[in-house]
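Undergrad: below is the sequence, then the predicted model.
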Amino acid sequence: MKLTVTTFLSLDGVMQGPGGPEEDPSDGFDLGGWLVPFADEDMNRYVTAWFDTVDAFLLGRRTYQIFEAYWPHVTGEDDPVASKLNSLPKYVATTTLDSADWAGTTLLKGDIVKEITELKSRPGRDLQVHGSAGLIQTLIENDLVDEYRIFVYPVLLGRGKRLFGSGTVPAALRHVDTRTTGAGVTVHTYERSGGLEFGSFALDAE
């Protein structure tokens, strides 16, 4: 399976608490909900299209608990997000959860890098990561992300958890696609494409 990361980012790279004040107030973050004024039909359409290619979900513990409190209560096969989240396998990276009641959930409590590498080796389409700021740092540090799907919003937050933190491994990405929503959000898709290449604009010595 292809491991994809879908993330909502401020222009200065913050991914924390996009959906509401109570979503992730850790470390005193009090700017939650910054995405909501920009939600429109374009955004919904792009998200829905990506959910059409998912075969399993990989989530961090905090995001899993947020999803578990909401999505099982959204019923009906006509909701493209709820129908996938409620029916497909969900793998949760955790050191604290001992059980999970949401149907289709498997807790990953061992060597997380080894377990995710094994998941990626299975046949299928997308193994999708949503939210999960802490888990994403582990994925980036261990070069496990195959594709980034990044919504960039025209806001500056100045603080909060960032997608690319201090453990980011230098890497080259290939631009796949960019779209813009009616609300002014740019939606970028990048694939992993190997190591960095370098050059120089310095004048040749005579």
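TA: That came in fine, so what should we check first?
Undergrad: only C-alpha atoms for contact and neighbour calcs from this point on.
TA: Fine.
Undergrad: in this protein, which spans are helices?
TA: 41-51, 61-70, 80-87, 112-120, 133-141 (DSSP state H).
Undergrad: the third one versus helix 61-70: what angle between them?
TA: Spelled out, it's helix 80-87. Counting by axes from the mean of the first three to the mean of the last three CA atoms, to 10 degrees, helix 80-87 lies at 100 degrees to helix 61-70.
Undergrad: quick check: residue 119 touching residue 1?
TA: Yes - using CA atoms under 8 Å, residue 119 is in contact with residue 1, at 7.3 Å.
Undergrad: thinking again about what came up before, for the helices of the chain, give me a markdown table that also has mean neighbour count and distance to residue 33.
TA: Compiled in a markdown table, those are given as follows (neighbours: other CA atoms under 10 Å; distance: least, CA to CA, whole Å):
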| stretch | mean neighbour count | distance to residue 33 |
| --- | --- | --- |
| helix 41-51 | 14 | 16 |
| helix 61-70 | 16 | 14 |
| helix 80-87 | 18 | 20 |
| helix 112-120 | 15 | 30 |
| helix 133-141 | 19 | 16 |
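Undergrad: adding another structure so you can compare the two:
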Amino acid sequence: MRTISVTMFVTLDGVVQGLGRPDEDTRGGFEHGGWGAKYNDEIMGAEMAAGMGEPGDMLFGRRTWADFHRAWGTATDGNPFSTHMNAATKYVASTTLPDVDAWQNSILLPGDAAESVAELKATPGNNLAIIGSAALVRSLHAAALIDRYTLLIHPLTLGTGTRLFDGAAPLTEFELTRSVTTATGVIIAHYSRR
């Protein structure tokens, strides 16, 4: 059985929307896009590179897959993250995409996300990693399918924006297995399901 690990960049008030750039995700009139850029440093880079060093496949929701495809899918810059993203098998949970042929090594998981991901998780193969895809993470968390979280907790509040858990999340206990603090004050906390 595969495991599912989630990496989420989150503010102190739980916002996960629009980390990378101003135009990344403006749904709901969100005006704080790009809030995470000034917190990047060598420690964070090393932590993210360590995660990329582990063999595994990627799991995406529709919006994040499309955004990552635009950012990384055509990159030929030699960036190790670009190379990793393009080489990885990318499973895309979506009820609206007709296909995912636009980005190499992408496989569509149609229908109910929790059901299709549960079926995938039960098959032999590489472990699955999710970066972003908050709606997908919420549905998989509710179905008890998430095994590990890596939360990059940024030292700011935004007051508005999509949160990791909007509304109630089911009672689930996790154990802190490791943590690192960056020079910019980001706490990188690694949790495993108890």
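TA: Sure, I can see it. These figures come from a predicted structure and were not determined experimentally.
Undergrad: overlay the chains and give the TM-score.
TA: Superposed pair, TM-score by TM-score structural alignment, normalised by the length of structure 2: 0.94. Supporting alignment: 192 aligned residues with a CA RMSD of 1.4 Å.
Undergrad: Serialize the helices of structure 1 to a markdown table and add fields for distance to residue 34 of structure 1.
TA: Formatted as a markdown table, the helices of structure 1 follow (distance: least, CA to CA, whole Å):
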| stretch | distance to residue 34 of structure 1 |
| --- | --- |
| helix 41-51 | 15 |
| helix 61-70 | 17 |
| helix 80-87 | 21 |
| helix 112-120 | 31 |
| helix 133-141 | 16 |
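Undergrad: residues touching the residue nearest in space to the middle of structure 2, list them.
TA: Closest residue to the average C-alpha location of structure 2: residue 131 at 1.5 Å, with CA atoms, centre = their mean. The contact partners of residue 131 of structure 2, by CA atoms under 8 Å, 6 or more residues apart in numbering, come to 6, 7, 8, 59, 60.
Undergrad: check residue 60 of structure 1 too.
TA: Residue 60 of structure 1 neighbours (CA under 8 Å, 6+ apart): 92, 93, 94, 131, 132, 133, 134, 135.
Undergrad: who's in contact with residue 119 of structure 1?
TA: residue 1.
Undergrad: again with residue 82 of structure 2
TA: Contacts of residue 82 of structure 2 (CA under 8 Å, 6+ apart): 72, 73, 75, 76.
Undergrad: residue 94 of structure 2 too?
TA: 61, 62, 108, 109, 110, 111, 112, 113.
Undergrad: that one maps to what in structure 1?
TA: By TM-score structural alignment, residue 94 of structure 2 lines up with residue 94 in structure 1.
Undergrad: can you tell me how far residue 71 of structure 2 is from residue 150 of structure 2?
TA: Per CA to CA, to the nearest Å, residue 71 of structure 2 is found 22 Å from residue 150 of structure 2.
Undergrad: do residue 80 of structure 2 as well
TA: With CA to CA as the criterion, residue 80 of structure 2 and residue 150 of structure 2 are 20 Å apart.
Undergrad: again, but for residue 132 of structure 2
TA: Separation of residue 132 of structure 2 from residue 150 of structure 2 (CA to CA): 11 Å.
Undergrad: more neighbours: which of these two?
TA: A side-by-side neighbour count of residue 132 of structure 2 and residue 150, using other CA atoms under 10 Å, places residue 132 first with 25 against 22.
Undergrad: give the burial count for the residue lying closest to the more buried one once chain neighbours are set aside, as a bare number.
TA: Leaving aside its sequence neighbours, residue 132 of structure 2 sits nearest to residue 8 (CA to CA, 6 or more residues apart in numbering; 5.6 Å). Neighbour count for residue 8 of structure 2, taken as other CA under 10 Å: 22.
Undergrad: OK, contacts around residue 8 of structure 2?
TA: 16, 131, 132, 149, 150, 151, 152.
Undergrad: same deal with residue 36 of structure 2?
TA: Counting by CA under 8 Å, 6+ apart, residue 36 of structure 2 has contacts 9, 19, 20, 154.
Undergrad: rerun at 6 Å
TA: residue 19 (CA atoms under 6 Å, 6 or more residues apart in numbering).
Undergrad: ok, residue 1 of structure 1 to residue 169 of structure 1 distance?
TA: 22 Å.
Undergrad: the more surrounded of these two?
TA: residue 1 (19 against 13).
Undergrad: residue 73 of structure 2 matches what in structure 1?
TA: Match for residue 73 of structure 2 (TM-score structural alignment): residue 72.
Undergrad: mind checking how far that match is from residue 56 of structure 1?
TA: Applying CA to CA to residue 72 of structure 1 and residue 56 of structure 1 gives a distance of 16 Å.
Undergrad: neighbour count winner among these two?
TA: residue 56 (22 against 15).
Undergrad: wait, doesn't the more buried one sit right on residue 89?
TA: Yes - counting by CA atoms under 6 Å, residue 89 is a contact partner of residue 56 of structure 1 at 5.0 Å.
Undergrad: mind listing the strands for structure 1?
TA: 2-10, 54-60, 90-93, 105-108, 126-130, 147-153, 173-180, 186-192 (DSSP state E).
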